[in-house]
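A.B. asks: Below is the sequence, then the predicted model.
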Amino acid sequence: MENRVEGLHHLAISTTDIKKQIEFFTDKLGMELIALYWMHGAKETWHGFLRMNDESSVAFVQSPKIASIPASMGATHAGNPTAPSAGGTTQHIALKVKDMDVLAVMQQRLRSKGVPVLGPVDHGFCQSIYFAGPEGLALELSCSEKPIEPEKWIDPDVVGRAGISADELVRYRNPPRFVPPVHPVDQPGPDAPGPHMTNYPPGIYEKLIALSDKEVWDASESAPPVKDEL
């Protein structure tokens, strides 16, 4: 069995108004709210999940500190599907629908609720519509009839401009399989190449990565907030 990433479990988006986001995604896109609770390991923070399917969700995170962080188009947000934003930020979010028939229905649903929609647009490997969500989200709905064919969609001109060599391209298209070692790999320390998680209070990250896997697991919060009736 191949060990690899299989898909999107959830995409977490910061929000200053989780109710507004829930209202938009349930009303405009018909996505069901399936979880809304205090985020594990984060003080005064809510976590909400909207269902895409049984294994994938769009999630929102709200805490008091988010409202004090300024949003800036072209920096924190792109604002539309072709505009720039800072490295490491989300440029736009594309959600999957089954086919062109569903895409057409979603276009009409959005427009009937006052949301302007650009498209459909035929990109060859997918067909898409574009629209805005609350708080500057740049959103897309897409469908594909078949998987992307790399031979047709990896442009040699862009490969060269990205500084990718022929050997690197072969590796990127065929990532080496990882065979788990007999003995567990030790946790890398704070001086390891990384990348490393950031924005923790001083000294906290070092303490967290020094914990054993068992200590982290034992600190899990797995019980749902609503208890079964006896």
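C.D. replies: Alright, I've got the coordinates. Residues are numbered from 1 along each chain as shown.

A.B. asks: can we go C-alpha only for contacts and neighbour counts from here?
C.D. replies: OK.

A.B. asks: Around residue 13, how many other residues sit close by?
C.D. replies: By other C-alpha atoms under 10 Å, the residues close to residue 13 number 16.

A.B. asks: Comparison target below:
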Amino acid sequence: MIKIEKFHHVAYRCKDAKETVEWYKAHLNMDLTLAIAENEVPSTKAPDPYMHIFLDAGMGNVLAFFELPNSPDMDRDQNTPTWVQHIALKVENFDALVSAKESLESKGVDVLGPVNHGVFKSIYFFDPNGHRLELAADVGTPEQYKQLKAVAHDMIEEWSQTKRAPRHAAWLHELDE
């Protein structure tokens, strides 16, 4: 049986590795921990130079990027809304979230939120590569998370049949801001 311990890393594409490293350090205090560069892809042996960078996202979590200079310019999936694909990073609490928003805005970053998701609150912004980022602070109680877990499978089953939002956890968006 497979038992996942955690993410080793999550990788995205970037336009410029150096700019990406500098932005994540300046805006999110994430340090560069590793850089790997090859002229040939190890898994496929394709001749395709790349720079693969790894950033410390805290507690053993790693956010990685590839710069691919010989590939067409980056674009996003035009069939997927910009709010769907995003990288969500956890902060300690709501005060840390508010402080992060102030820090980002002071550096010229447009920030949306905080947005109330019931058991967590989030802010949203974009990195220089066009990736949407979310900073989230958990605000839910253990009982609320227990309630959500208890209805999760029922919600999936109802969704698969109706493709309409089940009401099992509608209370999430009815909580006070």
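C.D. replies: Arrived safely, thanks for sending. What you see is a predicted model, and the numbers here were worked out from it, not measured in a lab.

A.B. asks: where exactly do the strands run in the second structure?
C.D. replies: All strands of the second structure, identified by DSSP state E, fall at 10-14, 32-38, 50-56, 62-67, 86-90, 112-116, 120-126, 132-138.

A.B. asks: For residue 97 of the second structure, which of these is the nearest?
C.D. replies: With distances scored as C-alpha to C-alpha, the stretch of the strands of the second structure nearest to residue 97 of the second structure is strand 132-138 (6.4 Å).

A.B. asks: other SSEs contacting the closest one?
C.D. replies: strand 86-90, helix 94-106, strand 120-126 (3 or more C-alpha pairs under 8 Å, 6 or more residues apart in numbering; DSSP states H and E).

A.B. asks: would CSV of those with distance to residue 159 of the second structure and mean neighbour count be doable?
C.D. replies: Listed next are these as CSV, based on distance: least, C-alpha to C-alpha, whole Å; neighbours: other C-alpha atoms under 10 Å:
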stretch, distance to residue 159 of the second structure, mean neighbour count
strand 86-90, 22, 15
helix 94-106, 31, 15
strand 120-126, 22, 20
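
A.B. asks: out of the strands of the second structure, which comes closest to residue 26 of the second structure?
C.D. replies: That would be strand 32-38 among those, by C-alpha to C-alpha, at 11.6 Å.

A.B. asks: Measure how the closest one sits relative to strand 62-67, angle-wise.
C.D. replies: 40 degrees (axes from the mean of the first three to the mean of the last three C-alpha atoms, to 10 degrees).

A.B. asks: Now do strand 32-38 of the second structure: everything it contacts.
C.D. replies: 21, 25, 48, 49, 50, 51, 52, 53, 54, 55, 56 (C-alpha atoms under 8 Å, 6 or more residues apart in numbering).

A.B. asks: out of everything not next to it in sequence, what's closest to residue 113 of the second structure?
C.D. replies: Nearest residue to residue 113 of the second structure in three dimensions, chain neighbours excluded: residue 123, at 4.6 Å (C-alpha to C-alpha, 6 or more residues apart in numbering).

A.B. asks: Can you lay out the helices and strands packed on strand 132-138 of the second structure as TSV showing distance to residue 7 of the second structure?
C.D. replies: Compiled in TSV, these are given as follows (distance: least, C-alpha to C-alpha, whole Å):
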stretch	distance to residue 7 of the second structure
strand 86-90	13
helix 94-106	23
strand 120-126	21
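
A.B. asks: of all those, which lies closest to residue 160 of the second structure?
C.D. replies: Comparison of those against residue 160 of the second structure by C-alpha to C-alpha identifies strand 86-90 as nearest, at 23.4 Å.

A.B. asks: how about the closest one, aligned to which bit of the first structure?
C.D. replies: Under TM-score structural alignment, the match for strand 86-90 of the second structure in the first structure covers residues 92-96.

A.B. asks: List the contacts of that stretch.
C.D. replies: Stretch 92-96 of the first structure is touched from outside by 78, 80, 81, 137, 138, 139, 140, 141, 142, 143, with contacts defined as C-alpha under 8 Å, 6+ apart.

A.B. asks: and the gap between residue 15 of the second structure and residue 21 of the second structure?
C.D. replies: 11 Å (C-alpha to C-alpha, to the nearest Å).

A.B. asks: do the same with residue 34 of the second structure
C.D. replies: The gap separating residue 34 of the second structure from residue 21 of the second structure is 11 Å, by C-alpha to C-alpha.

A.B. asks: Looking at the two, which is more packed in?
C.D. replies: The residue with more neighbours, out of residue 34 of the second structure and residue 21, is residue 21; 19 against 12, by other C-alpha under 10 Å.
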